[in-house]
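Trainee: One predicted model, sequence on top.
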Amino acid sequence: MANQNERKREKMFLIHSLIGVGIMVFFRFLPLNLPEVTSVGMEVLGIFIGTLYLWTFVDPLWGSLMSIAMVGLSNYMPMAGLLKEAFGAPVVAQVFFLLIMAGGLVYYKITLYIGRFFLTRKFTNGKPWLLTFVICLGCYFLGGFISPFTAIFLFWPVLYDVFEEVGYKKGDALPRVMLTLVVVAALIGFPMAPFAQNGLALLTNFTNITANLPGGPVVVNNAAYMAVAIILGLIMIVANILFAKFVIRPDVTKLKNYDVDMLNKNPLPPMEPRQKVIGISFVILILGMLLPSLFPTLPGMAFLSSNSLGLALLMVAILGAIRIKGKSVLEIPQVMATNFNWGAYFII
């Protein structure tokens, strides 16, 4: 049975890959008469649609690489110029070093402490939907600052243990609802941070698109963007939870017996110096990117703002130089080999 499923997955991977690449190659030959779209525009449009297809049905990393290769082989731009634009853009460099920092939080298990914090708030005892909201809140911020996959893979195993502890069985409605809400909350948080991953890509693209408008490019204030994103994110999370509570209405009776002390029976060990240094450094990095937007008139904020793209690089360099017990605080090769989000990097 397992071999059959594996063969089926491989077959579907091949089929979807061929369809995606086929769209990239043959879309330009469709008898479409799109106003103001040149033949080169048809090439690029086909590659764009094919890229979306590969991202959706195959793999973000592979789809992104194929997209870059196909644009380089098109009449839009020679490959050398394209690679310079794709990998030489400041936003791509910033994301590269931000993902190293985020990967360090996962590699050194700092995210476990973050997740445990949201799961052990005593005010959630006996309040299943409040507990659900707090868990979704943790997924939202982890999804925004680190990655949605980190949030999902962190909270799902813990929730499985909680469900088993309070007596839920496989197939019960509440576990399925809560696991789905975790995924939705993590994805809502994906574009929340204006200096990381999707949020940074969206704002950079918006600035580039508006560059030719009268008055020049529209630059969005990072702090204002993040404030609005958090408010909208919380509204969407609450709306999803209310939908689950009043429309789906799973049985939450057993979860009322959940006590945070169930997790405290197996407490995490105290954080090591390396974990504390990396965690504090990540907070400093976030503040360094937000403060110029919050307090632009303070001394040094203009300098910080003009060099914000290099803050993550500087932080990675410092953490790589500082040594604890003969090892770098941030072991960059190990982090990149195991916890670097290549899919997010190549999408950007």
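Mentor: Done, it's in. Residues are numbered from 1 along each chain as shown.
Trainee: rest of the way, CA atoms for contacts and neighbours
Mentor: Fine.
Trainee: Now do the contacts for the most centrally placed residue in the chain.
Mentor: The chain has residue 147 as the residue nearest its centroid, 3.1 Å off, counting by C-alpha atoms, centre = their mean. By C-alpha atoms under 8 Å, 6 or more residues apart in numbering, the contact set of residue 147 is 102, 186, 190.
Trainee: Out of the residues you listed, name the ones that lie in strands.
Mentor: Using DSSP state E to define strands, no part of these is located there.
Trainee: can you list those residues in TSV and add neighbour count and distance to residue 290?
Mentor: Output for those, formatted as TSV (neighbours: other C-alpha atoms under 10 Å; distance: C-alpha to C-alpha, whole Å):
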residue	neighbour count	distance to residue 290
102	25	17
186	26	21
190	24	17
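Trainee: As JSON lines, the residues you listed with distance to residue 279 would be great.
Mentor: Formatted as JSON lines, these follow (distance: C-alpha to C-alpha, whole Å):
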{"residue": "102", "distance to residue 279": "10"}
{"residue": "186", "distance to residue 279": "20"}
{"residue": "190", "distance to residue 279": "20"}
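Trainee: which one of these is nearest residue 169?
Mentor: residue 186 (24.5 Å; C-alpha to C-alpha).
Trainee: For residue 113, list the residues it contacts.
Mentor: residue 268.
Trainee: should've said residue 290
Mentor: Under the criterion of C-alpha under 8 Å, 6+ apart, the contact partners of residue 290 comprise 222, 223.
Trainee: What separation is there between it and residue 272?
Mentor: Taking C-alpha to C-alpha, to the nearest Å as the measure, residue 290 falls 28 Å from residue 272.
Trainee: Enumerate the positions of stretch 28-37 that are buried.
Mentor: Under the neighbour-count criterion of 16 or more other C-alpha atoms under 10 Å, stretch 28-37 has residue 28 buried.
Trainee: hmm, I was thinking of stretch 221-240
Mentor: By 16+ other C-alpha under 10 Å, the buried positions in stretch 221-240 come out as 222, 223, 225, 226, 229, 230, 233, 234, 237, 238.
Trainee: here comes the other one, which I'd like you to weigh against the first:
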Amino acid sequence: MSFALTKNEPKFYVNLAIMILIMVGFRFITPPAGMTADGLAVVGVFFGVLYGWLFIDMIWPSFMGLVVLGMTLPQPMDAVLGGAFGNNTYLLLLFFCMVASIINAAGIAEYVARRIICVPVVVGRPWVLVFMLCIAMCALATMLTMTAAVLVAFPLIKEVCRQYGYKPGDSFPMILLLAMLYVADIAYMMLPFKSLPAIVFGIYGQMSGGQEINLAAYVGVTGLLLLISIFFVIFICKYVLKADVTPILENRECMHFDEQLSPYQKTILWSFLGLIVLLLLPNILPGSWALSKFLKAMGNNGILLAYIGIYLMLNFKEGIGLKEIMHKSVAWPALFLVAAVLRITGAFEATGVTKFIADTCEPMLAGFSGNLLVFIVVCTTTLCTQLTNNNACAATFAPIAYTLAVANGNVDPQALLSCVILSCTLGIATPAAATTSAILYGDTEWVHQRTVIKYASFFWIFNILLLSFVGYPLMTVAF
């Protein structure tokens, strides 16, 4: 009788050996002038973890990276791990994921989406319907994780298409599914408490010596870019792709939706909206106000933890307990990636790696146009996120973008990193880019892969131009 102790295949051990070789091997290389041996060893840890993220897994390579980093830095292991899992950004993401679990379990996101698209004004107006679908998609993406939002939205979109007489394989549903994914990608990034923005903002805090990005300004500009993107979706569907909307024009019946929110669901919905307002108010109110001082003293993590604590204290009959909260929507892979990457980028600053890169790049960037640098960074991150996980892409390019911005001198690091967030999320050209893209391309009944890739290029190019020539200037003004 034979049995196997592990599910791992030989390919896994090859990748494991390569990852360990990268992590450990850099410390035996003579560092270049201007870089310390500890700095080069930290660079090796970063590249080793990055290799593990790309070819093995998101979770345990992060653990191994932290262990090797603890053996590299002249600090106790407990201090290294405490800096990783006690980091403000890590806690922010953890607590917001717990809030998302409460929202997801309450079932209000799907209700809001259905209510939005069932308004009478959409009858006989196809482009108003598309606009309302975009708004519904935005509601789902802001309340839920991206994967959960897509899993709720795609069946809803297909149901709408069926009611108007569209069949699997028709071009309009295919265009609509892709367009909704594009809109959701931007809407998901609008709240800075989600995983990818949290990674980038955390890296900025680590590399800037603790400075913070104005979250209200970021939300405001991203919201404006989202609105522009929605109108672009309507424009491209109507005038470029010329989608067939005849069935919608000829239909004169409004979709029926008779469901009502329970008192519990209403409580969760309004409390969630109030929570978002409280999180953003310290960036809006004058600092001298008592409310502003109170909220700043609480901090985002304190506000989120208080919300979760009050929810558990009230013990709603329809609610969920802590065990379910920690299970439903907590993005553990993203959390462990955040813990590893923020501690490693903090080590970049402490060991002089950031200064070395800046000093090396400064002569090359002398006289280099800031606008051209922004365009190159946006293009590069957009291209790379088509080939790898968006969180890993953001973790890789955020410290590089920050360093290049500082070295150039003509680029605002906060604005550039905000553009990195909105370009790293746009993984819609290939199934490998994100789980949501895999869901789209895996739906072979409604989606033709070659056609979707062709359509995706329109959104891809538009997003690059939008961020480079509209988003970045707006971000510089806002910050």
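Mentor: Received the coordinates, thanks. Every value quoted in this text rests on a predicted model; they were computed, and no experiment measured them.
Trainee: Can you pull the TM-score for these?
Mentor: Comparing the chains after superposition, counting by TM-score structural alignment, normalised by the length of structure 1, produces a TM-score of 0.80; 325 aligned residues with a C-alpha RMSD of 3.2 Å.
Trainee: returning to what we had before: among the contacts of residue 147 of structure 1, which are located in helices?
Mentor: Taking DSSP state H as the definition of helices, the contacts of residue 147 of structure 1 contribute 102, 186.
Trainee: What is the nearest of the contacts of residue 147 of structure 1 to residue 242 of structure 1?
Mentor: Within those, distances to residue 242 of structure 1 taken as C-alpha to C-alpha reach their minimum at residue 186, with 17.2 Å.
Trainee: To which residue of structure 2 is the closest one aligned?
Mentor: When structure 2 is aligned by TM-score structural alignment, residue 186 of structure 1 is paired with residue 184.
Trainee: ok, that match to residue 270 of structure 2 distance?
Mentor: From residue 184 of structure 2 across to residue 270 of structure 2, the span is 22 Å (C-alpha to C-alpha).
Trainee: And residue 8 of structure 2, by the same measure?
Mentor: In this structure, residue 8 of structure 2 and residue 270 of structure 2 are separated by 47 Å, where distance is defined by C-alpha to C-alpha.
Trainee: now do residue 44 of structure 2
Mentor: 47 Å.
Trainee: Who has more neighbours out of these two?
Mentor: When neighbours are counted by other C-alpha atoms under 10 Å, residue 44 comes out ahead of the other of residue 44 of structure 2 and residue 270, with 24 against 10.
Trainee: name the element the more buried one belongs to?
Mentor: Mapping residue 44 of structure 2 onto the secondary structure by DSSP states H and E places it in helix 37-55.
Trainee: And the contacts of the following helix or strand past that helix?
Mentor: From helix 37-55 of structure 2 onward toward the C-terminus, using DSSP H and E, the following helix or strand is helix 60-72. Contacts to helix 60-72 of structure 2, defined as C-alpha under 8 Å, 6+ apart, come from residues 23-24, 38, 41-42, 45-46, 48-49, 52-53, 76-77, 80-81, 336-337, 339-341, 343-344.
Trainee: let's see 6 Å
Mentor: Taking C-alpha atoms under 6 Å, 6 or more residues apart in numbering as the criterion, the residues outside helix 60-72 of structure 2 that touch it are 49, 52, 77, 80, 337, 340.
Trainee: Show me which pair in the residues you listed is furthest apart.
Mentor: Farthest pair in the contacts of helix 60-72 of structure 2 (C-alpha to C-alpha) is 52 and 77. Separation: 21.3 Å.
Trainee: And the two? Which one has more around it.
Mentor: Summary of the neighbour comparison: residue 52 of structure 2 and residue 77, criterion other C-alpha under 10 Å, with residue 52 having more neighbours (23 against 17).
Trainee: Look at the residue lying closest to the more buried one once chain neighbours are set aside and say how many residues are nearby.
Mentor: Setting aside the residues directly before and after it, residue 52 of structure 2 is nearest to residue 61 in space (C-alpha to C-alpha, 6 or more residues apart in numbering), at 5.5 Å. Taking other C-alpha under 10 Å as the criterion, the count of residues near residue 61 of structure 2 is 23.
Trainee: Please apply the same query to residue 310 of structure 2.
Mentor: When counting by other C-alpha under 10 Å, one arrives at 10 neighbours for residue 310 of structure 2.
Trainee: Just tell me what it corresponds to in structure 1.
Mentor: The alignment partner of residue 310 of structure 2 in structure 1, by TM-score structural alignment, is residue 318.
Trainee: got it, and residue 268 of structure 2?
Mentor: Residue correspondence to structure 1 (TM-score structural alignment): residue 268 of structure 2 is matched to residue 278.
Trainee: Helix or strand: which one has that match?
Mentor: Per DSSP H and E, the secondary structure element for residue 278 of structure 1 is helix 273-294.
Trainee: once aligned to structure 2, how far is that helix on average?
Mentor: Superposing on structure 2 places helix 273-294 of structure 1 at an average distance of 1.6 Å from its equivalents, by mean C-alpha distance after the TM-score superposition for structure 1.
Trainee: any residues touching the helix or strand following that helix, and which ones?
Mentor: Using DSSP H and E, the helix or strand that follows helix 273-294 of structure 1 towards the C-terminus is helix 301-306. With contact meaning C-alpha under 6 Å, 6+ apart, helix 301-306 of structure 1 is reached by residue 292.
Trainee: And helix 301-306 of structure 1, what's buried?
Mentor: 301, 304, 305.
Trainee: Under the alignment, what does the second one map to in structure 2?
Mentor: The one in question is residue 304 of structure 1. So, by TM-score structural alignment, residue 304 of structure 1 is matched to residue 295.
Trainee: picking that back up, the residue nearest to residue 52 of structure 2 maps to what in structure 1?
Mentor: In structure 1, the residue equivalent to residue 61 of structure 2 is residue 66, according to TM-score structural alignment.
Trainee: now residue 466 of structure 2
Mentor: Aligned against structure 1 by TM-score structural alignment, residue 466 of structure 2 finds no counterpart at all.
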